[in-house]
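Novice: Below are the sequence and a predicted model; questions follow.
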Amino acid sequence: MLTDVAIRKSQPRESQYKLSDAQGLYLLVRPNGAKLWQLRYRFGGKEKTLSFGAYPEVSLLNARKAKEVAR
């Protein structure tokens, strides 16, 4: 599970990468430094992605709450 400290310490790389939390929730870190909350889920046998917003506007706690509502 992610912590707020780990999120704040994450640095951009040459290519985007994901920091996983739980149950499909992850933080996508882009090369330009943007950090976006996303949820990966399956519906009708197809993989889908739901976005919740950018960190720090959407905190870790709020992203987890949004994930529970979406599930």
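Specialist: Done, it's in.

Novice: When you work out contacts or count neighbours from here on, use the C-alpha atoms and nothing else.
Specialist: Will do.

Novice: Tell me the spacing between residue 20 and residue 60.
Specialist: 12 Å (CA to CA, to the nearest Å).

Novice: More neighbours: the two, which one.
Specialist: Neighbours were counted for residue 20 and for residue 60 using other CA atoms under 10 Å; residue 60 has more, 19 against 15.

Novice: now the more buried one, nearest residue through space, not along the chain?
Specialist: Nearest-residue entry for residue 60: residue 4, 6.7 Å, with adjacent residues in sequence omitted and distances by CA to CA, 6 or more residues apart in numbering.

Novice: What about the one you found, how many residues nearby?
Specialist: Other residues close to residue 4 by other CA under 10 Å number 11.

Novice: and residue 52, what element?
Specialist: Secondary-structure assignment from DSSP states H and E places residue 52 in strand 46-54.

Novice: and here's the other structure:
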Amino acid sequence: MAIAIKEILYNNKQYYPGDELPDDGPVKEWINAGSAVENVEPVKRTRAKRASATAGLPGIAIPPSGEDLVGKVPKHDV
């Protein structure tokens, strides 16, 4: 099983980094070119948390914006 590390277009299908590549393709050439890596363990998928700003409240925005809405920017967990 090979995993794409760069974008690969094969048989009219786009494979993105992290996608499993088909075994019927030129797997050895993709690995030699550095576009894919051999992987023996299953790919783990993770889900991202949705984050967005709180809905705008009427007020004076600093710095000024054309809409004069004040909102709270989401905090990042670092």
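Specialist: All right, it came through fine. Computed from a predicted structure; not experimentally measured.

Novice: Can you give me the TM-score here?
Specialist: Superposed pair, TM-score by TM-score structural alignment, normalised by the length of structure 1: 0.22. Supporting alignment: 28 aligned residues with a CA RMSD of 3.2 Å.

Novice: quick one on the thing from earlier: now the next helix or strand after the strand holding residue 52 of structure 1 against strand 46-54, angle please.
Specialist: As assigned by DSSP H and E, the chain's next helix or strand after strand 46-54 of structure 1 is helix 60-70. Interaxial angle, helix 60-70 of structure 1 versus strand 46-54 (axes from the mean of the first three to the mean of the last three CA atoms, to 10 degrees): 140 degrees.

Novice: got the contact list for the spatially closest residue to residue 37 of structure 1 that is not a sequence neighbour?
Specialist: Closest residue in space to residue 37 of structure 1, ignoring its immediate chain neighbours: residue 27 at 4.7 Å, by CA to CA, 6+ apart. With contact set as CA atoms under 8 Å, 6 or more residues apart in numbering, residue 27 of structure 1 has these partners: 18, 19, 20, 21, 35, 36, 37, 38.

Novice: Does residue 5 of structure 1 lie in a helix or a strand, and which?
Specialist: Using DSSP H and E, residue 5 of structure 1 sits in helix 4-9.

Novice: Can you spell out which helices and strands pack onto the next helix or strand after that helix?
Specialist: Following helix 4-9 of structure 1 in sequence order, the next helix or strand is strand 17-20 (DSSP H and E). Using 3 or more CA pairs under 8 Å, 6 or more residues apart in numbering; DSSP states H and E as the contact test, the elements touching strand 17-20 of structure 1 are strand 25-29.

Novice: Kindly calculate the angle that the strand it packs on makes with strand 46-54.
Specialist: Calculated by the same axes, to 10 degrees, strand 25-29 of structure 1 forms an angle of 70 degrees with strand 46-54.
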